[in-house]
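> Pasted the sequence and its predicted model underneath.
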Amino acid sequence: MAEEIAGRGDLIKALELMWGRAAPRRRGPKAKVEMRDLVAAAVHIADTEGITAVSTRRVAEAVGISPMSFYTHIPDKAVLLDLMLDAVAAPAEGHDRRSSFDPAQWRANIGFVAREFRTFLLRHPWVLQVSTHRPGVGPNTIRSYDHFLAAFDGLGLDEVEMDLSVTMIAHYVHGAVRDVARARMVKAETGMSDEEWWHTIAPFLETVDFSAYPTANRVGPVVGELYGLGDPEQAFAFGLERLLDGIGVLIARKNASPG
């Protein structure tokens, strides 16, 4: 999957637009559209057609203005990409449960934000194609980070441990969703489902002697019978529970009485 790169445009201009600090427009006729209309149109194109379909011309046409008019709102595609990422970053309406996170229910809290992040990535799979090593520090991005951190607050972890725990969960979710996105891409590109692929190669595999691979020979048929190439829901839940087990060990160690 090809990658775009966030944060490679005019960084200060992007921040000014995200935080509503951009210089006011010059006097003249009222603009037909606002910046948020352009960003919303770009997100819609990316959601439905992929990030490679987004261009300043496509976005301008989607809202009914000329390509040149686009640049009176947003300087270029690089800044547009940063604005798109921040626009979609906020927790879904009604999902911001920061104030209701009870530390005693930490497993449920962390599980909630992890699944929420997974839902977000499945809703906006183009985000997986953007390198956010240098993320845009916009209001929605910070709100999302704060929301994620809140699930780890009050557990006895220090600030660095909280941040690293968020990073660990986010990386796990990102990797798990990337596999789902790749599976969808493979199906779209080949026109063949995983089940069809499996049934195509199964007759040949039945003629192969796998006795030289005893462990794979024992495990493979059981797994293949159960869910073929894999059940992403089951795999995600299993991995998340194991991460939570590890976090539980850390919390217990941090809160153990001295000696």
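On my side now, so go ahead.

> contacts, neighbours, all on C-alpha from now
Noted.

> Need the nearest residue in space to residue 133, chain neighbours excluded.
Sequence neighbours aside, residue 6 is the residue nearest to residue 133 in space, at 7.6 Å (criterion: CA to CA, 6 or more residues apart in numbering).

> What residues does the one you found make contact with?
Taking CA atoms under 8 Å, 6 or more residues apart in numbering, we find residue 6 in contact with 78, 81, 82, 130, 131, 132, 133, 134, 135, 136.

> another structure for you, compare them:
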Amino acid sequence: MAKDRGAKDRGATRGTADPARSLALLWRTREPSAREGRTELSVARIATAAIEIADTEGIAALTMRRVSEVLGVGTMSPYTYVPGKSELLDLMIDTVYGELPAEAPDEGDWRVRLERVAMDNWDLYRAHPWLAAVESSRPVLGPNLLAKYERELGALLDSGLGDVDLDSVLTLVLGHVRASARAAADIAALESETGMTDQQWWQAHSPWLAGFATAGATPNADRVGTAAGEAHGAAYDPEHALRFGLRRLLDGISVMVEQQRAGVLGDERAASG
């Protein structure tokens, strides 16, 4: 079982950004002129430098001072463009969302397209392991987030589901992808911190566990745990969990879609009200 240590342990919490300043920054409604700021700086350059730091050094290494060092400018120069770290994190999130495909998948039925949406998000998380840690239930309301949402809804429009159910299906599937990505990031962080892969950890611990545990006391745990460990080469494989869970989720959503088409299912929110 994977245990997520949480965003706070990674130094990745998003503070309370001022909404007016954050949205103006995300939508580029005002960027300092050359007279106000350094001509070689821009919001985009600062975002790119911050993303590079988070990708290569980890989100805990991200500070406004470190961004200044990477850009080769004075410590206070980036503040002319980005008010603080909370706004910087919002900017980074919306910027990497822009790396997703611009158009909704157009091949296959809704299930094939939704799986493509899920795997596109998985690829984005793997490219930027810090992303899953800094996202929260309060979305970054930038242009790339809205374009992402529009695209992902487009993959589901021919499913016949109602509006609330469309949003619920996306939330369910993408929540599963994010949880798997956070587990993968945790595993990578542990490997970096300990110098030991999960497979090496398992190989080091399993003989001792066999010696301490009472033989025959937990036959089901022994049998299933051994089979899973041998299959994954570790106690847990986040990509296997992603693909296994995604298939099961899609199976369940397929039943929901068929019920909707048969006229036996109303909007889940309305039905529970």
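Noted; the coordinates are in hand. Note that the coordinates shown come from a computational prediction; the quantities given were computed from them, not determined experimentally.

> Just name the closest of the contacts of residue 6 of the first structure to residue 197 of the first structure, please.
residue 130 (29.6 Å; CA to CA).

> What's the match for that closest one in the second structure?
Using TM-score structural alignment as the criterion, residue 130 of the first structure maps onto residue 134 of the second structure.

> On the three-state scheme, the nearest residue to its match once chain neighbours are set aside is what?
Excluding the flanking residues, the one nearest residue 134 of the second structure by CA to CA, 6+ apart is residue 12, at 5.6 Å. What DSSP: H, G, I helix; E, B strand; the rest coil gives for residue 12 of the second structure is coil.

> wait, residue 12 of the second structure sits on residue 135?
No: contact criterion CA atoms under 8 Å: residue 12 of the second structure and residue 135 do not qualify, at 9.3 Å.

> quick one, which of these two is more surrounded?
Shown here are residue 12 of the second structure and residue 135; by other CA atoms under 10 Å, residue 12 has more neighbours (23 against 18).

> How about the contacts made by that one?
Per CA under 8 Å, 6+ apart, neighbours of residue 12 of the second structure: 59, 60, 130, 133, 134.

> can you redo those as JSON lines with secondary structure?
Shown next, in JSON lines, are the contacts of residue 12 of the second structure (three-state DSSP):
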{"residue": "59", "secondary structure": "helix"}
{"residue": "60", "secondary structure": "helix"}
{"residue": "130", "secondary structure": "coil"}
{"residue": "133", "secondary structure": "helix"}
{"residue": "134", "secondary structure": "helix"}
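
> isn't residue 26 of the second structure right up against residue 92?
No: contact status for residue 26 of the second structure versus residue 92: not in contact, 9.5 Å apart, counting by CA under 8 Å.

> what residue of the first structure matches up with residue 122 of the second structure?
Under the alignment (TM-score structural alignment), residue 122 of the second structure maps onto residue 118 of the first structure.

> actually residue 90 of the second structure, sorry about that
Per TM-score structural alignment, residue 90 of the second structure is aligned with residue 82.

> that's a helix at that match, yeah?
Yes: under three-state DSSP, residue 82 of the first structure falls within a helix.

> What about it, how many residues nearby?
By other CA under 10 Å, 28 other residues sit near residue 82 of the first structure.

> Please apply the same query to the one 10 residues further on.
For residue 92 of the first structure, the count of nearby residues is 13 (other CA under 10 Å).
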